[in-house]
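In: Show me how the following folds:
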Amino acid sequence: MNPLVRWFHQLGSPPYFDRFAARWAPWAYALGLLVMLPGLYGALFQVPADYQQGDSFRILYIHVPSAWMSMAVFAAMAFYAAIALIWRIKLCEILAMACAPIGAGYTLITLLTGSIWGKPMWGTWWDWDPRLTTELILLFLYLGVMGIYAAIDDRRIAARAASFLAIVGVVLLPIIRYSVVWWNSLHQGQTIRMFGESSMDASMRGPLIWMVVGTHIWFVGQLLARARADNLRREAGKAWVADVAGAGR
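Out: You can find the predicted model right below:
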């Protein structure tokens, strides 16, 4: 058997996944933080104030990575959910459901930082702008997935039911992405591109790239930690879980 295929089969084993997550989640957290630190330093102390927005624009170094993560995590959740429904792989059910609270957190941060940024720029905390409204709907979808998963006692049935909503909800992502193009929007158009031409000054892009990359790595740690916790809950009563508890891991 191909070594990579064999590793994927091993990863589907609850005890093996527990050991994998316990080992690598702390490393992902640490590496994500280390990558974000240069971005935070550059955003706060090196990047010059914007000629129109002054220092208030600096919130974009939290807002933009969170906004991108809110959509990326939902896409990952839908991907795992599809695999779980098609091939009935329990680990993918766990990973999909672990994505939901993490993605909801990023979406909430996006909405809050957007409101804080919008107040001095637009003169209001909230406007039913297409980008803001679709991002709010995304938060409701995350909460819906979490609610369905919590409402059904059988973990596998709950995960499959919630997975349907995750897959259906993925159609919202391109609407969020192109809302500022398709409709008249108070929200500014796309000025930031990780790849390709961007209207943002080059001195401002560097810290943003550090923040975006660091946030993605941090998410890996979050996903492994939450999935590990759910895996342990599902396997409670098994001998290997008692061994883990006894070892204090």
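
In: C-alpha only now, for contacts and for neighbours.
Out: Noted.

In: Give me the nearest residue to the residue nearest in space to the middle of the chain, chain neighbours excluded.
Out: Among the residues of the chain, Val73 comes closest to the average C-alpha position under C-alpha atoms, centre = their mean, at 3.6 Å. The shortest distance from Val73 to any non-neighbouring residue, by C-alpha to C-alpha, 6 or more residues apart in numbering, is to Gly103 (5.4 Å).

In: I'd like the structure of this one too, to check against the first:
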Amino acid sequence: MADKKWMPRWFYQLASPRWCYEITGKLLPLFVIAAILLLVTGTVWALAFAPADYQQGNSFRIIYIHVPSSILAQSCYMLMAVAGAIGLIWKMKVADMVAKCCAPIGASIAVLSLATGAIWGKPTWGSWWVWDARLTSMLILFFLYLGIIALNSAIESERTAAQSTAVLALVGLVNIPIIKYSVDWWNTLHQPATFKLTERPAMPAEMWVPLLVMVIGFYCFFAVAMMLRLRNEIIQRERRSSWVRDLIAG
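Out: Below you'll find the predicted structure:
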């Protein structure tokens, strides 16, 4: 068994469905407000005030949805894999619930990424779809999400389903660096990464600052969606617990 002495207290508090339900109830309003403010501000800024691209004109503005959704789809998958690993190692029910809740949200975000990429690709490349390395690896990510959702639905035992999907999610992690570095490893049509931690953004500040606002806004939206689904999952799984019965009765 893993040594518990070096683990922070909050890590084990997360193992309590009741504590997790209560803390998400307190955090949810804050993230709702943040998501609304950031997404509205970022959208207005991107559409009304950001300058048009010197090559692509106004068609580039779809970047303010495409890039955040692409980043979030990958981050959601990594969270799902990490939660699955925690469930495998420490047998935490809440971690299994988080992993399960990530799959449909991540699949939806991946669809948004693929759809906006196709819309952007038509005026840029002259085609809705090409079997580009970045596009193909993102499509594989979407199929991984669908596979995990299907596996969760096919297995009746919650514990067995959590273990099986966690293994699949961990195996699928190999696709994340392929998505990220595909534009560097292969000669692709897709443009290089918009944001890099080691380099200054190529676009001017009046274009990348609203993009950063949208990225943070998408993460806040994801947090809201995740907490809503997680709270519902906790109630469903813990419905026989006394605290859930008291909560419903109250």
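
In: How alike are these chains, TM-score-wise?
Out: Overlay of the two chains. TM-score (TM-score structural alignment, normalised by the length of structure 1): 0.93; 246 aligned residues with a C-alpha RMSD of 1.8 Å.

In: sorry, back to before: how near is the aligned partner of the residue nearest to Val73 of structure 1 in structure 2 to Leu79 of structure 2?
Out: The alignment partner of Gly103 of structure 1 in structure 2, by TM-score structural alignment, is Gly106. Gly106 of structure 2 sits 10 Å away from Leu79 of structure 2, going by C-alpha to C-alpha, to the nearest Å.

In: go on, Thr24 of structure 2?
Out: 17 Å.

In: The helix or strand hosting Ile65 of structure 2 vs structure 1, average offset?
Out: Element membership of Ile65 of structure 2, judged by DSSP states H and E, is helix 63-90. Comparing helix 63-90 of structure 2 with its match in structure 1 after superposition yields a mean distance of 0.7 Å (mean C-alpha distance after the TM-score superposition for structure 1).

In: Specify the local secondary structure of the equivalent of Gln13 of structure 2 over in structure 1.
Out: Alignment note (TM-score structural alignment): Gln13 of structure 2 maps to Gln10 of structure 1. State at Gln10 of structure 1, reduced to three classes by DSSP: H, G, I helix; E, B strand; the rest coil: helix.

In: Please apply the same query to Asp153 of structure 1.
Out: coil.

In: just Trp128 of structure 2 next, same as before
Out: Assignment for Trp128 of structure 2 (three-state DSSP): coil.

In: Which residues are in contact with the residue mapped onto it from structure 1?
Out: Aligned by TM-score structural alignment, Trp128 of structure 2 pairs with Trp125 of structure 1. Shown in contact with Trp125 of structure 1 (C-alpha atoms under 8 Å, 6 or more residues apart in numbering): 115-116, 118-119.

In: please redo it, this time with the cut-off set to 6 Å
Out: By C-alpha atoms under 6 Å, 6 or more residues apart in numbering, the residues touching Trp125 of structure 1 are 115, 118-119.

In: Start from the N-terminal end of structure 1 and give the strands.
Out: Using DSSP state E, no strands are found in structure 1.

In: Near the corresponding residue of structure 2 for Ile192 of structure 1, how many residues? Count them for me, please.
Out: By TM-score structural alignment, Ile192 of structure 1 lines up with Phe195 in structure 2. As a burial measure, Phe195 of structure 2 scores 15 neighbours (other C-alpha atoms under 10 Å).

In: Find the residue closest to Phe195 of structure 2 in space, skipping its chain neighbours.
Out: Using C-alpha to C-alpha, 6+ apart and skipping residues adjacent in sequence, the residue nearest Phe195 of structure 2 is Pro201, 6.1 Å away.

In: Tell me the spacing between the residue mapped onto Ile36 of structure 2 from structure 1 and Pro26 of structure 1.
Out: Mapped onto structure 1 by TM-score structural alignment, Ile36 of structure 2 lines up with Leu33. To Pro26 of structure 1, Leu33 of structure 1 is 11 Å away according to C-alpha to C-alpha.

In: Trp7 of structure 1 too?
Out: 21 Å.

In: more crowded one of these two?
Out: A count of neighbours by other C-alpha under 10 Å puts Pro26 above the other of Trp7 of structure 1 and Pro26, at 17 against 12.

In: Report how many residues lie close to the counterpart of Lys238 of structure 1 in structure 2.
Out: Matched by TM-score structural alignment, Lys238 of structure 1 corresponds to Ser241 in structure 2. By other C-alpha under 10 Å, 11 other residues sit near Ser241 of structure 2.

In: Repeat that for Leu173 of structure 2.
Out: 18.

In: Buried residues in stretch 242-250 of structure 2, which are they?
Out: Val244 (16 or more other C-alpha atoms under 10 Å).

In: Tell me how far it lies from the chain's centre.
Out: 31 Å (C-alpha atoms, centre = their mean, to the nearest Å).

In: what does stretch 50-66 of structure 2 give?
Out: On C-alpha atoms, centre = their mean, the centre of stretch 50-66 of structure 2 falls 23 Å from the chain's centre.

In: and it, which stretch of structure 1?
Out: Using TM-score structural alignment, the partner range for stretch 50-66 of structure 2 is residues 47-63.

In: Buried residues, that stretch. List them.
Out: Quick answer for stretch 47-63 of structure 1 (16+ other C-alpha under 10 Å): 47, 49, 57-58, 60-63.

In: about what we covered before: apart from its neighbours in sequence, what residue is nearest the match of Ile36 of structure 2?
Out: Nearest one to Leu33 of structure 1, counting by C-alpha to C-alpha, 6+ apart, is Gly214 at 6.5 Å.
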